[in-house]
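S.K.: need coordinates for the below:
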Amino acid sequence: MRGGRVEGVRFGDDRVTAPFVIDATGANGCLRWALGLGVSVRSPRLTASYGYVRRDDGPPPRLEGDEHGWTWTAQVGPALAHWCRLPFCGARSRVDAPTLLRRCPAVGGVRAVDVTWRRVHPAAGPGYLLAGDAAFVLDPASSHGVLRALLSGMRAAQVVVDVLAGGADPVLTAHGYDAWIRAWFEHDVERLTRLYDQINPRWSCGPAVHDPQQRARA
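M.R.: Next up, the predicted model:
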């Protein structure tokens, strides 16, 4: 940092300076920690569990919802099926594979990831931009996490080009990028809320106490 502006990245004793830093470090968000950025939480605590099993004739891609959450299953390769389960109402513990796949040999263990809906703000500022999950996180039912990563990376790169080569105002472009991220996040939050209300109108137990920084340190 110099004069309140991000001017590069330090790796141990090494430094890489640059006019802009694009943070694509995922949900851990390196710049979120370094700059003490805010986090807006829009759901209860949500933890998705997932895993893989060996199965030759696995299920076709299928998303099933019930009052307790949803389950996704799909054949993803030769003799390899994937499953993912998201319980509602802030369940924190990992869950087992769905009944259809429970007797199949597991490939690796069950994994769990925090997919609580949250947005880091501002997503752009003096010398930096946040892309992908470093900017905001939604659960897998939003269905376009990879697309979001690609498009936000492209948009962030275009901001850099506009400022460095096109002479655009860096403050205005940062505000524009942050507004674009916020609008995308709010749009997907609305879509997911409508979907879950159809599955179970009482799916939300209210926003959980959520401190992403404290949990990540743990």
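S.K.: drop to CA atoms for contacts and neighbour counts, all remaining ones
M.R.: OK.
S.K.: who are the contact partners of the closest residue to Arg118 other than its chain neighbours?
M.R.: Nearest in space to Arg118, with sequence neighbours left out and distances taken as CA to CA, 6 or more residues apart in numbering, is Val41 at 4.4 Å. With contacts taken as CA atoms under 8 Å, 6 or more residues apart in numbering, Val41 has the following neighbours: 116-119, 207, 210.
S.K.: before we compare anything, build this one as well:
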Amino acid sequence: MKSDADIIVVGGGPAGSAAAIHARQSGLTVIVIEADGQPRRRPGETLHSGAASILEQLGVREAFEHAIGGRYGSIQVEWSTARSSDRGSIPLAAASGFHIFRDKLDAVLIERAETLSADVRRPCRALRPIVRDQEVVGVETDSGPLEAPFVIDASGNGNWFRKSYPSRVDVLSPRLLARYGYCRVDDLRDFGSPSIKGDQSGWQWIARVSDDTLAWVSLALPGASARPVKPTALAALADVSPTRGADVTWKRADAYSGPGFFLVGDAAFQLDPAAGHGILRAMMSGIMATYQAAAAIKGRVGPDEAAQLYRGWMAEWWRRDTSALTEMYLRLDATWDRSSSTREHHQSEAGA
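M.R.: Here you go, the predicted structure:
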């Protein structure tokens, strides 16, 4: 059967849009399947200055500059234990970082993909991967089947692909719950830089995402007596929206890629927000997956080698981030232990 595109991307967030943009920049045809008609409001994001080069590569730097809510040049840190306390400011190595609402970031990226003639289909739901002879060859959608040499799952932690394809999820931390919200503020002088404050009960993050709005995230460590709550420093400020929660337990797919597929962003693995660069990882993994898919399509490498190279790249990112997070949490709680992993199995008839 004739393919509908070179690549099908499921999900129009930062990972999926970056994959679609890079596919078009590489001369490939791409279909993006996005369930939401318009970008949804998600937690505000603070991007490190290192994201600037990726935004430049994707061709969205100018549009992004018009959408940001502010800039910052350092991060205020207070990381305390029973024995010691690290206090101070961490300056950025290069240019200042960015504050932006996620719906604005998503809009900038997906509009860039459309400008490059990516076929963005929204609202459209991906139902299940199409598997033939143990190889993923397309996606069954609520509008009918679509086929392509490669499918990229950028659906986030909804686990769209893993729920329908024989796979396993490794859970590699205690259960972690984050809560987040937004506050209105008139005087931003006390909130010029993002701040993170950690102690034996957990940590809290505060960052400005617009001229009059602060975003906060709070996470309680396992065994803490109190669940994560709105930071005390913001108690007197009016909430813009209800407090929400998210399960941010560390999870990873047993295979980041395989015959005909790549998993990118949180679809590949999920860490809690203290890792500090979830959006950067999402965009870079989308680009890397498309780079390997393009190399296979154009005959520069075989499909198996392309999948193997991507798996190794993602495995190294996981190793670096989890090592850094473990070191951070051990400084707050000497009993922190992620050594006893569990596994969630998602079996299906996809290959039948």
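S.K.: one step back: filter the contacts of Val41 of structure 1 down to just the ones in strands.
M.R.: Secondary structure assignment by DSSP state E places 118-119 of the contacts of Val41 of structure 1 in strands.
S.K.: just flag the most distant two among the contacts of Val41 of structure 1.
M.R.: Of all pairs drawn from these, the greatest distance, 14.1 Å, lies between Arg119 and Pro207 (CA to CA).
S.K.: hey, where'd the strands end up in the stretch 101-250 of structure 2?
M.R.: For the stretch 101-250 of structure 2, applying DSSP state E, counting those that start in this stretch gives strands covering 119-121, 126-132, 135-141, 144-147, 150-153, 167-171, 177-184, 195-199, 202-210, 213-220, 244-247.
S.K.: helices or strands next to the fifth one in the packing?
M.R.: To tie it back to what came earlier, the one meant is strand 150-153 of structure 2. Identification of packing neighbours for strand 150-153 of structure 2 by 3 or more CA pairs under 8 Å, 6 or more residues apart in numbering; DSSP states H and E yields strand 7-10, strand 135-141, strand 261-263.
S.K.: near Gly138 of structure 2, how many other residues are there?
M.R.: By other CA atoms under 10 Å, the residues close to Gly138 of structure 2 number 27.
S.K.: meant to ask about Ser53 of structure 2, not that
M.R.: When counting by other CA under 10 Å, one arrives at 11 neighbours for Ser53 of structure 2.
S.K.: can you tell me what it aligns to in structure 1?
M.R.: Aligning on TM-score structural alignment leaves Ser53 of structure 2 without a counterpart in structure 1.
S.K.: please report how far Ser53 of structure 2 lies from Ala113 of structure 2.
M.R.: Taking CA to CA, to the nearest Å as the criterion, Ser53 of structure 2 is separated from Ala113 of structure 2 by 18 Å.
S.K.: over to Ala282 of structure 2?
M.R.: Taking CA to CA as the measure, Ala282 of structure 2 and Ala113 of structure 2 are separated by 16 Å.
S.K.: neighbour-wise, which of the two wins?
M.R.: A count of neighbours by other CA under 10 Å puts Ala113 above the other of Ala282 of structure 2 and Ala113, at 29 against 24.
S.K.: residues contacting the more buried one?
M.R.: In this structure, Ala113 of structure 2 makes contact with 17-18, 20-21, 24, 120, judged by CA under 8 Å, 6+ apart.
S.K.: now do 10 Å
M.R.: Shown here is Ala113 of structure 2, whose contacts under the criterion CA atoms under 10 Å, 6 or more residues apart in numbering are 12, 16-25, 30, 32, 58-60, 107, 119-120.
S.K.: the more surrounded of Arg119 and Pro207 of structure 1?
M.R.: Between Arg119 of structure 1 and Pro207, counting by other CA under 10 Å, Arg119 is the more crowded of the two (23 against 14).
S.K.: ok, average deviation of the longest helix anywhere in structure 2 from structure 1?
M.R.: Counting residues, the longest helix found in structure 2 (DSSP state H) is helix 303-332. Between helix 303-332 of structure 2 and its aligned stretch in structure 1, the superposed structures give an average distance of 1.1 Å (mean CA distance after the TM-score superposition for structure 1).
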